[in-house]
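Engineer: Give me coordinates for this.
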Amino acid sequence: MTVLLLLTLLLVLAAAGFVLGRQRALAMAGGDPKKLHSLPRFYGWHAALMALVPGFVALIALLVIQPVLIERNLAAHLPQALQDDPAARQLALADVRRVAAGLETAVSRGALTETEVAALDATATDVRATLGQVGVALGSAVSPEVLEAARDHRALTAKASVWRAVLVITLAALGLGLALKQTAPDLWARNRVERVVLAVLMLASLVAILTTLGIIWSMLSESVNFFSQYPMADFFFGLTWNPKFGGGSELGFIPLFWGTIYITVIALLVAVPFGLFAAIYLAEYADAKVRAWVKPMIEVIAGIPTVVYGLFALITVGPFLRDVFAQPLGLGSSGSSVMTAGIVIGILNIPFISSLSDDIINSVPQSLRDGSFGIGATRSETIRQVVLPAALPGITGAVLMAASRAIGETMIVVMGAGAAAKLSLNPFEAMTTMTVKIVGQLTGDTDFNSPETLVAFALGMTLFVITLCLNVLAVWIVRKYREQYE
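Structural biologist: Predicted coordinates:
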């Protein structure tokens, strides 16, 4: 039984539990809801949750545990040499999963029968050609051990699916029966339902926290592995970035850091004035009709995919800057440059700064403006000397958050600034950032345990710390200097 069908059955049982629980509560109260401790719907929700939660929790647990148990059992079919090498064992198990999936697809499409699957012989039959007839591609030849393990994988998976369905449905039915048995006029159904809802809300918060901790742990553990193979001082203070798979790499962090900061500064020089001026106009000068169509048009920019901005940088902005500024001034002849990427990332950040600044400016009390007007100040003087100082902490926080967003941008940098890691003050030269090199070092068929690959995690951890510091600084500034108005 598929997972989707199993979930559907759980939902059907939960819906039936809601109806039965509500009807049973009303029947026991003689049809008078006033005799019930809780509203009738809470008795229905109590029965529905008792049917849904145990089965759903069991389903999630089995989906996590079953593949691990199946693959542990299948590892015994592999040669001893593969069992002793963890990396080779994982590759072999990946082949087993692919072949098993291919056989399942062939059977489901009617291209193979179960008898033909059992008769397949890797030494006599080309399994790749057999499965290729139904559109299942395999990257390499299939050994007899892998084929036998794939057969066992299908059989164990099918058996596990049956037992999983039986267990989940049984738990759901038992939960529903227990809920109906407990249903009585004096049952505190609302309290039980609210405790479940509270647990779900706490779990949602816990998932966010655990996700963050998981990201930190994964980055930190691989970064420690990298620094055990490459000197930390050479990484943080090296002036050359020249990775060479096979040895002799120079993995200096400073050229990437310089490119990242250079592009971010240019992006902020573009985004902050335009975004802030747009916010001031919308909040203080534009009437309701103008604001109603100008603000959505500005925010449309935020919905454009970054790859589209990358194409815009590659095709339009880069050639324009090269032909109008770089070549006439003798500063370069390439359309890929720091200036190209910085300008386009700045355009990307305009609606971010504009929207946040607009909300912050609108939160300044009207009484401050009225007081300024009352002593004879003009509108521009009121904005400059009253509104902006009052909104400055929030605007500063918005700018720092925009800087974090610019630091983490990848696609625009790849297409607009190039991939050259260098130290230069010329804004019309091609440079790159940490995010681009993270992608580059993890792309392709490379040795995962080599310093040239693990350096991506060190760069990611460094980038995480930088953006975290910027976000913490933004929050601190907002809390430290925020004005409290009644």
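Engineer: switch to C-alpha atoms for all contacts and neighbour counts from now on
Structural biologist: OK.
Engineer: what about the strands in the stretch 51-200 of the chain?
Structural biologist: Ranges of strands within the stretch 51-200 of the chain: none, based on DSSP state E, counting those that start in this stretch.
Engineer: Identify the residue nearest Thr446 in space, chain neighbours excluded?
Structural biologist: Leaving out its chain neighbours, the residue that sits closest to Thr446 by Cα to Cα, 6 or more residues apart in numbering is Thr453, at 7.2 Å.
Engineer: whoops, I mixed them up, Val19
Structural biologist: With Cα to Cα, 6+ apart as the measure, Gly44 is the residue that lies nearest to Val19, at 6.0 Å, once sequence neighbours are left out.
Engineer: What distance do you get for the spatially most central residue of the chain to Asp358?
Structural biologist: When the chain is reduced to its mean C-alpha position, the closest residue under Cα atoms, centre = their mean turns out to be Thr211, at 9.9 Å. Here the distance between Thr211 and Asp358 works out to 32 Å (Cα to Cα, to the nearest Å).
Engineer: now do Ala106
Structural biologist: Where Asp358 is concerned, Ala106 sits at a distance of 58 Å (Cα to Cα).
Engineer: I have a second one here; can you model it like the first so I can compare?
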Amino acid sequence: MDGNRNNSSSIRQMIKDNKSKRSRSALTEKTMPKLFLACAIISILTTVGIVFTLLAETFTFFERVSIVEFVTNKHWFPFTGEEHADYGIIALVAGTLTVTAIAMAVAIPVGLAAAIYLSEYASAKTRKIIKPILEVLAGVPTIVYGFFALTFVTPLLKEFIPTLKIFNALSPGIVVGIMIIPMIASLSEDAMNAVPNSMREGALALGATKFEVAIKVVLPAALSGVIASFVLGISRAIGETMIVTIAGGSRPTSDINVTESIQTMTAYIVQVSQGDAGFGTTIYYSIYAVGMTLFLFTLIMNLLAQFISRRFREEY
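Structural biologist: Predicted structure coming up:
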């Protein structure tokens, strides 16, 4: 009798525990969707707030400076007085695109080669060693990269290019390229790993070499993801701040000379934000106009990456 009572009491306890678990699970099921929705709304409102702030202050800037001058003038000299100041965004855009072009010339071949090796050649043991090293590169603070460019890369380059200035476009461009190698390598490798092994095996069965399989089969099949990684890398290079601020200098010019000092859009924003302009001045509002230009550049790059991914995606 005592055994039956103990069994019935344990069964009642189990039923009670199950009910308690179900009630907690039901509460979680009701609460979590609301929490996720709140997080999504906060993200949207933050984006809207940023865009609204940029637009409002940019309109104030264009009330003082002609948008035609802003787009067509090749000179950017905001600190020469209100009457003689020049606000031509072309000079800052030229510096930004120069650094970006150098960075992509470094990052695309190295990152793509690393992705092909990790995807097609490396053993599982080798991959476990190389991938964490690439992730460490991605985690290094950009200010460290900036001082690395100024104190190591620039003196090294001066050994080969005697006319290279202390502040120049070449050194930060190379270091920005090194910084975005992990992004291109990781995203490209993910795209290549998504290609079915049956395609590799079929090409090998037809007599193709491993290199031919990687270049002529796997790479074309993963082209959408690879190109998207390039576009995102370009977007990252355009938005880089600390490296170009430290090693690039502060001389806005539309002349493309990688040995001379330049200034990018992000570097100019940093310069003015340090207190070189008072609140309410034209120079103060100019950082919002430059920020809006930078925002449009990165937005276009991200939209282009999404379009390429959808347009050339291969589904297996």
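Engineer: before we move on, the earlier item: mind telling me what element the residue nearest to the centre of the first structure is part of?
Structural biologist: Here Thr211 of the first structure sits within helix 189-227, counting by DSSP states H and E.
Engineer: So which other helices or strands are in contact with that helix?
Structural biologist: Helix 189-227 of the first structure is packed against helix 40-74, helix 451-481, with contacts defined by 3 or more Cα pairs under 8 Å, 6 or more residues apart in numbering; DSSP states H and E.
Engineer: Present these as JSON lines; the columns should include mean neighbour count and distance to Lys159 of the first structure.
Structural biologist: As requested, those are exported to JSON lines (neighbours: other Cα atoms under 10 Å; distance: least, Cα to Cα, whole Å):
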{"stretch": "helix 40-74", "mean neighbour count": "20", "distance to Lys159 of the first structure": "11"}
{"stretch": "helix 451-481", "mean neighbour count": "19", "distance to Lys159 of the first structure": "40"}
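Engineer: Which one, of those, ends up nearest to Asn225 of the first structure?
Structural biologist: For those, proximity to Asn225 of the first structure was assessed by Cα to Cα; helix 451-481 is nearest, at 7.5 Å.
Engineer: Quick one: the residues in the second structure that that closest one pairs up with.
Structural biologist: With TM-score structural alignment applied, helix 451-481 of the first structure matches the range 282-312 in the second structure.
Engineer: Next: stretch 154-171 of the first structure.
Structural biologist: With TM-score structural alignment applied, stretch 154-171 of the first structure matches no range in the second structure.
Engineer: one step back: just how off-centre is the match of helix 451-481 of the first structure within its chain?
Structural biologist: Here the centre of stretch 282-312 of the second structure is set off from its chain's centre by 12 Å, with Cα atoms, centre = their mean, to the nearest Å.
Engineer: do the same with stretch 65-76 of the first structure
Structural biologist: Mean C-alpha position of stretch 65-76 of the first structure versus that of the full chain (Cα atoms, centre = their mean) differs by 29 Å.
Engineer: re earlier: for the helix holding Thr211 of the first structure, buried residues please.
Structural biologist: Of the residues in helix 189-227 of the first structure, those with enough neighbours to count as buried (16 or more other Cα atoms under 10 Å) are 189-190, 192-193, 219-220, 222-223, 225-227.
Engineer: same question, stretch 305-323 of the first structure
Structural biologist: Applying a neighbour-count criterion of 16+ other Cα under 10 Å, the buried positions in stretch 305-323 of the first structure are 306, 309-314, 317-319, 321-322.
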